[in-house]
Each structure stands twice: as structure tokens, then as C-alpha cells.
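K.L.:
here is a sequence with its predicted model. Questions after.
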Amino acid sequence: MTDLEEAAKPAVINLLQKDEDQLYVELGMRQKAYTQDLSISGSFDPVVMDDIAVLGPMDEIREFGQRLFNRWTLEAHKLLCGAEKEDVEDIQQLQNAFGIDDVAVAAFLATVLVTQLGIAAALAAVVAAIIVKRFFHPTYEEFCRAWTRHLPEA
């Protein structure tokens, strides 16, 4: 496990305890907080306020988080389940993580989202947790099949 994956691990452990709706709210809150304070971008587990007066109603935050997730999941899927030659190393590392557990897969996904797609760590941890919660199966092939079936329309 890389240093970046080790840094992501505590955050994804906490995030994997939440249900999908809570994760969409968390993603929406982090994105809104990130636009106001760029310093949180480097942390996989930033402290974010949940002030409705500042952020808006939770239903709107959840919908915003779902839209963000839908946008990034398409790119992450191409990167991790695609067949591009330049992605072979990341795909191999993901396959290896499947032999460990959902936390390892989520931590690896979070680091790939940061390093390959340029998503802020604060947001990548939540996106990775949602992907793992929705699509994690004991094998890489089943993971990609399940994820492919549930991709949003491009």
C-alpha cells in the first residue's frame, strides 16, 4: 500500500460506515466547502461544516452530490475498467486490492481519483466510498460488470 493509500484509509473506513444518501450529502458538502476554502482539498478527511444557511437545504446538497458522482464515475470507470494500455498498471493494482478488502479497494480508488483524474482528496475519498458501496464484489471482473450496468447516461 502506498503512502497516499495509507493516508486515505482512515477516511474511507469512516465513509464506508455511511449509507449512499449520507455519502451524496457528504460529497455535496465537501464540494461546496472546497469552493470556499481550497485548503481542504488535500485532506481525505477534512472538517466541513454542515450549516444549512451557508450550504443550502440538505435535499439540494444530496442532489448536487449525486450529480458530481455521476460525472466522475464515468471517468473513473473508463480509467479502472477500460482497456487502455496506459491504464494497465492501475488496473493491475486494483485487481490486487480485491484480494484484500473493501477498505483497500476504496483507498486505492481514492488515490487513483486524485493522481489520475485530478479530483481533490477531500472529494475523491467520498466518490471512492460510493463506488465501493454500490459495486464492490469479491472479484475485479464482477466489480466492473456491476459498475458498467449502473453507469449514468453520458
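P.N.:
Sure thing, it's come through.
K.L.:
for the rest of this, base every contact and every neighbour count on C-alpha atoms.
P.N.:
Noted.
K.L.:
Leu15: what's it in contact with?
P.N.:
23, 125-126, 129 (C-alpha atoms under 8 Å, 6 or more residues apart in numbering).
K.L.:
out of these, which are inside helices?
P.N.:
Residues of the contacts of Leu15 located in helices (DSSP state H): 23, 125-126, 129.
K.L.:
mind checking which of those are buried?
P.N.:
Buried members of the ones in helices among the contacts of Leu15, scored by 16 or more other C-alpha atoms under 10 Å, are 23, 125-126, 129.
K.L.:
among those residues, which two are most distant?
P.N.:
Farthest pair in these (C-alpha to C-alpha) is Leu23 and Ala125. Separation: 10.0 Å.
K.L.:
one more to weigh against that first structure:
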Amino acid sequence: MVFNRPVRDALPAHRRSFAPEWQLKADILEKRARRAKEVQIEHYNRTAHPLQPFGIGDHVIVQHPVSKCWETTAIVVEIGPNRDYIVKTPAGRLFRRNRRMLRKRVPVMPGNPPAGPSIQPAPTPPEENPPGSNETERELHQTIRQDDQHARLNVQRDTLNN
């Protein structure tokens, strides 16, 4: 304004009040931003798909938030407004989880074969410790841990001696 220079502050100004070269550069940047957003939408939509909603009483598997393992089974007891569900575990605990953290589970009743193609289990190799032997799996893991600790101590001792 003063000395025919544009003001550099946060005052609102119309686009036409800027110099023509600035208007041209602003148009180019807007086109680039619009195209980048379109590419991002295309990339996202390649693999995105809507998840089917659950009903009350559906059996589900819940993903653990830290380990990301699908291990806890539950039953849907309430449906929230924003794709969130309240599920109840067999232990009686209630959790609120988003739809992405839940998967459908088909409960298998004893005596009823699961629906779908039958899958034959792979043949298992002979066990070193047959069931009922004195060394349980817990004792085996404890022995392995102790061996690892002894090996670490030997490495530390060798390092200190050198």
C-alpha cells in the first residue's frame, strides 16, 4: 500500500490484489495439490472395502491392541453409533472396540463338523517326550532359558578375560 508495495501481514486480501505472477503460481500449486489428493484417493480406494456390520449376539474374535494377535473370543452385546461395539468375553469382561478390531467367528459345537471344506491336519512328527513323561513343556522351556543364561555368562566372562 505504502510505496506501492503489498502488505506482509495476516490481513485478509482478495486474490486479485496480488501480483499476476503470484496468482499464476498459486493456480499451479492448487492444481498440484488437487492432483496429489486425487492420486491419494485412488491409491487408498484400491484396497479399501466396507466392513460388514455385526448384529447383537454375533460371535467375534477381538484383536489385542498391543500384540495385534487375534486371540480373545467374545459376543456382541451392544452396537454403538460410530462402528463401535461392546463385546463380552467368556470371563464376563466388557470391551468397547471399533469394527476394525473385530472379526466374525463361527463357533464350532462339539459333535458338529465345521462348515466348509474339510482340512486334513499335517502328519505330526514323533514326539521326543510322549504325553505323561516326567518333563513337561514348562520344564523344557525353563531348561532352555537356563542354558541361554549360562551361555551369556560364558560370553561375558570370556570378554572380560580378553
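P.N.:
Received it, and whenever you're ready, just let me know what you need. Everything numeric in this text was worked out from a predicted model, so none of it was measured.
K.L.:
could you get me the TM-score between them?
P.N.:
Once the chains are laid over each other, their TM-score by TM-score structural alignment, normalised by the length of structure 1 reads 0.19; 37 aligned residues with a C-alpha RMSD of 3.0 Å.
K.L.:
still on that earlier bit, let me have the contacts of Leu15 of structure 1 in a markdown table, adding distance to Ala53 of structure 1 as columns.
P.N.:
Putting the contacts of Leu15 of structure 1 into a markdown table (distance: C-alpha to C-alpha, whole Å) gives the following:
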| residue | distance to Ala53 of structure 1 |
| --- | --- |
| Leu23 | 20 |
| Ala125 | 25 |
| Val126 | 23 |
| Ala129 | 27 |
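K.L.:
of the residues you listed, closest to Cys81 of structure 1?
P.N.:
Lowest distance from Cys81 of structure 1 to the contacts of Leu15 of structure 1 (C-alpha to C-alpha) belongs to Ala129, with 16.8 Å.
K.L.:
thought the closest one was touching Ala106?
P.N.:
Yes. With contact defined as C-alpha atoms under 8 Å, Ala129 of structure 1 counts as touching Ala106 (5.7 Å).
K.L.:
for the longest helix along structure 1, packing partners?
P.N.:
Identified as the longest helix of structure 1 according to DSSP H is helix 58-81. Counting contacts by 3 or more C-alpha pairs under 8 Å, 6 or more residues apart in numbering; DSSP states H and E, helix 58-81 of structure 1 is packed against helix 20-36, helix 88-97, helix 102-117, helix 121-135, helix 140-149.
K.L.:
which other residues reach that helix?
P.N.:
21-22, 24-29, 52, 55, 87, 90-91, 94, 113, 117, 127, 131, 144, 147-148, 151-152, 154.
K.L.:
any of those residues buried? List them.
P.N.:
22, 24-29, 55, 90-91, 94, 113, 127, 131, 144, 147.
K.L.:
please identify the helix or strand for the residue of structure 1 positioned farthest from its centre.
P.N.:
Distance from the centre of structure 1 peaks at Ala53, with 26.4 Å (C-alpha atoms, centre = their mean). Assigned by DSSP states H and E, Ala53 of structure 1 belongs to helix 52-55.
K.L.:
got the contact list for that helix?
P.N.:
For helix 52-55 of structure 1, contacts defined as C-alpha under 8 Å, 6+ apart pick out 29, 32, 58, 61.
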